[in-house]
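Provided below for reference: sequence and predicted model.
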Amino acid sequence: MGDHSVDLWAHPRLVSAIASEDWAAVLRTYRQLAGGVSQTRLGERVGLSQSDVSDIERGRRRVTSVEVRQRIVEGLGIPDRLLYGAARPDPGPVASLALPGLAPDEDLLARVTSAVIGSTRPDSATLDWFDRLLAEHRRAEDLIGSRPLVDVMRQQLRTVVGLHGCAAGALSDRVVRLAAEHAQFLAWMAQDQGASAAALAWYDRSHEWALESGDANMAATTLSMKAHMAWSGGRGTRCVRLAEAARWSAPGTSRGVQGMAAQMAARGHALNGEGDDARHLLDEAQELIGRAAERSEDEPPWMYFYDETWFTLQRGMAELHLGGWRAAIDQLTTGLAALPDHYRRDKTWYRSCLAHAFAGAGEAPEALAIAIGCLPDAAAVGRPHSWNELHTTAAVLLRHDAKEGRELISVLKQYD
């Protein structure tokens, strides 16, 4: 960028644009302050075509993809201090990653900090703290959605990977396992935001690290989550095959991880309209989840959500695909009533599915009421999956020639 870089990132217009994530203003202001850089040259830096840059600057295209946002951040070299809030003091290389109430004690903080900068080897207490921090971020994502956490988790993964060169023996394997868990979480968040290519890349990286560290549970989980991606894309047969691979390719997995793979295969069969196969596998998965609950200490930490409530919702999803509208309504209603409020993103998703089930059953007023009720959360934390399901609900209502379909489309447009 040249000698102007320090002054450029201190300019109030650019600082303000970055803080508000106004990427059109970021690109325009950057080009002006950098001496009139052309749209073509700027596009080369951030991996976009000249026409893409022009569309963003003119407001014809919004930056909603995590990957495009990251290209801009990395291509322009935007400092972390601006991305995380210019007014926030810099607490050091790792303290800024902590959630409220999760900062390590003074002695542990000193050891974590020195391990991160490479002067000492990480110890068990350091890695315990990163385990706890990751678990809390997973639960935070249930409430606030993935978008606010992506950059934090990228930085946290970089920090964990940086520990590997200083670790030895069993601690080295543990660092790799921890990196695999971070990569899997990043994959899930990319998938949640519709960035399929990025999600697949992260799942592949997580799977590789899981195999390297001998973590059968994570190796199987990444395959189950890739099956989930196939299901989300309407590819039932691929979903079934990936879920089956999760079951046989990683022996020695926990009951919960086996149950997840079985229910994912069931969802693939349901998507294909294969009701007998779907229900048989759901019965098998339910038996596995019951056995997992008896020995919850054997389950990996990312399986914290896998319980009877979650499984009831999965049965509802399968019935939705099979056109068993009343069964889907009953299962989804029961599951939603038991789902804690801190699962804000999941509640939004399953409510949108419940609206779809009511629409399929021809109960248009109920479908509309539920859809409108979950719109604010869908706009805040549920996109794109909840959003797509609400549009599907509107389409089903229109096929039934229900006036509620037109009403729902009108309300959806207010949020688009």
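Now that the structure is in, tell me what you want to look at. All of these numbers come straight from a predicted model, not from anything done at the bench.

going forward, measure contacts and count neighbours with C-alpha atoms only.
Will do.

grab the nearest non-local neighbour of D90.
S96 (7.4 Å; Cα to Cα, 6 or more residues apart in numbering).

check C374 too.
For C374, the nearest residue in space outside its immediate sequence neighbours is T348; the separation is 5.9 Å by Cα to Cα, 6+ apart.

surely the residue nearest to D90 touches R88?
No - contact criterion Cα atoms under 8 Å: S96 and R88 do not qualify, at 9.6 Å.

the more surrounded of these two?
For S96 versus R88, neighbours defined as other Cα atoms under 10 Å are more numerous around S96 (15 against 10).

distance of the more buried one from R13?
Distance, S96 to R13, using Cα to Cα, to the nearest Å: 25 Å.

the residue nearest to C374: which element?
helix 344-360 (DSSP states H and E).

by contact count, what packs against the next helix or strand after that helix?
Under the assignment DSSP H and E, the closest C-terminal helix or strand after helix 344-360 is helix 364-377. In terms of contacts (3 or more Cα pairs under 8 Å, 6 or more residues apart in numbering; DSSP states H and E), helix 364-377 is packed against helix 344-360, helix 385-399, helix 403-415.

which one of those helices lies closest to A230?
helix 385-399 (13.5 Å; Cα to Cα).

tell me the helices and strands packed up against the closest one.
Applying 3+ Cα pairs under 8 Å, 6+ apart, we find helix 385-399 packed against helix 344-360, helix 364-377, helix 403-415.

try this one side by side with the last:
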Amino acid sequence: MAGQTPWTDTRLRAAWARGDWGAVLREYRRAAGLSQRQLEPLVGMPQPHISAIESGRRRVLTPEVKARITEGLAVPSDLTTAQPTGWAPPPELRERVAHAYATGRADARTAAYLRDVLAQHRRAEDEGSGAPLWHVVRSQLDAVTRLLPDTAGPAADELLLLAAEHAHWLSWVAWSQNHRGEALAWLDTAHGWAIDGGHTDMASWVMRVRSHFFLTSGDPVRALRTAEAARQSIDLSPGARSAATHQTAQAAAAVGERDRARRLADEALDLALQVPDESDRPGWLYFLDETRARLQHAATAYACRDWATAAGELRAALPALEGYPRDHAYYAQRLADAERRA
């Protein structure tokens, strides 16, 4: 499973989560680089039937045809289990983690595959809503936690980190869908798993996200308190400390501590520039390249009402975001506002 497979593709997995069989066939062909004719032997149906399903002229209704497609396209097991319901973390996940240090060895290939898929989901969420992938990632988290009772030592620690990364992603999407209490519950779960596995970078990052949630919901005092806790975590990598320090700068600006915010913003930028290569940062900080670091510095200038500084820094960095329409639109709006106020 660790090799290249069409099922790492986010659009394909989202189509499966929707139960859209026409899109499943279409997106599988796109991801695998196959024609409808080439798909025939996999799903056991002629090209005209495949075309009719993809176009919506024919529906997939019988269990036999669904099973044929599922087996022929080698749908991974994390997607074929029953889809989880609800937005909050269920007790069975914690029960599995409670037995994480039994003797045995996990399927490392499955864990590696799920880590690769989660990385794809992070990048997909950058370009739009993660909501269509909610059930997919929840199923993946089930698959990760099912590995834990058969795992011990360092392998279990790595699985706990992978579980925490999934829980963090779920919190982000839950918050974006206005499931605020459930989002905080997922963050609590992610933080506990990160601590249990000895992953200080992830534990700090989760607190940083919690601070962001508080700041965007109008509670800057709590945001600052939480960001400071994230920043004070011991043994942080430069990238993780940069993220926590930037969030502290944002919260400090929001409570009126502008001089402190400016100093923290400079520190966050310096830390980010120490790790320019993605491989030198934790996986969830893949985005924190020099461009993003300078945009974050500009964001603090904006929060401090240093309009001319913010406008100049945003103007210089914004062209590099052309491939990220949502973020480009956000910073472009900030640039226009800063230029108007300068």
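Arrived safely, thanks for sending. Quantities reported herein were computed from a predicted structural model and do not represent experimental measurements.

re earlier: hey, which of the helices and strands packed on helix 364-377 of structure 1 is tucked in deepest?
Per-residue neighbour counts averaged over each of these give the maximum for helix 344-360, namely a mean of 26 (mean count of other Cα atoms under 10 Å).

surely P122 of structure 1 meets A110?
No - applying Cα under 8 Å as the test, P122 of structure 1 and A110 come out as separate, 11.2 Å apart.

higher neighbour count, these two?
It is P122, of P122 of structure 1 and A110, that has more neighbours when counted by other Cα under 10 Å, with 24 against 13.

tell me the counterpart of that one in structure 2.
The equivalent of P122 of structure 1 in structure 2 is A106 (alignment by TM-score structural alignment).

which residues touch the nearest residue to D123 of structure 1 once chain neighbours are set aside?
The spatial neighbour of D123 of structure 1 that comes closest, neighbours along the chain excluded (Cα to Cα, 6+ apart), is L171 at 7.3 Å. Contacts of L171 of structure 1 were listed using Cα atoms under 8 Å, 6 or more residues apart in numbering, and they are 122-124.

now for D204 of structure 1, how many residues are close by?
A total of 20 residues lie near D204 of structure 1 under the criterion other Cα under 10 Å.

what do you get for S51 of structure 2?
For S51 of structure 2, the count of nearby residues is 17 (other Cα under 10 Å).

mind telling me what element it is part of?
Using DSSP H and E, S51 of structure 2 sits within helix 47-55.

only the buried residues of whichever helix or strand comes after that helix, if you could.
Downstream of helix 47-55 of structure 2, the next assigned helix or strand under DSSP H and E is helix 63-72. Buried residues in helix 63-72 of structure 2, counted by 16 or more other Cα atoms under 10 Å: 69-70.

do stretch 186-205 of structure 1 as well
The neighbour-count criterion (16+ other Cα under 10 Å) identifies 186-196, 198-205 as the buried residues of stretch 186-205 of structure 1.

in helices, which of the residues you listed appear?
186-192, 196, 198-205 (DSSP state H).

need the max-distance pair from these.
Pairwise distances across these peak at 17.6 Å for D192 and R205 (criterion: Cα to Cα).

corresponding residue for H207 of structure 1 in structure 2?
Structural alignment places H207 of structure 1 opposite H191 in structure 2 (criterion: TM-score structural alignment).

and its match, how many neighbours?
Neighbourhood size, H191 of structure 2 [other Cα under 10 Å]: 25.

can you tell me the closest non-neighbouring residue to it?
Per Cα to Cα, 6+ apart, closest to H191 of structure 2 is A203, 5.1 Å.

mean shift of the strand or helix carrying that neighbour relative to structure 1?
The secondary structure element spanning A203 of structure 2 is helix 200-216 (assigned by DSSP H and E). Helix 200-216 of structure 2, aligned to structure 1 and superposed, deviates on average by 0.9 Å (mean Cα distance after the TM-score superposition for structure 1).

output the residue interval of structure 1 matched by that helix.
Residue span in structure 1 matched to helix 200-216 of structure 2, by TM-score structural alignment: 216-232.
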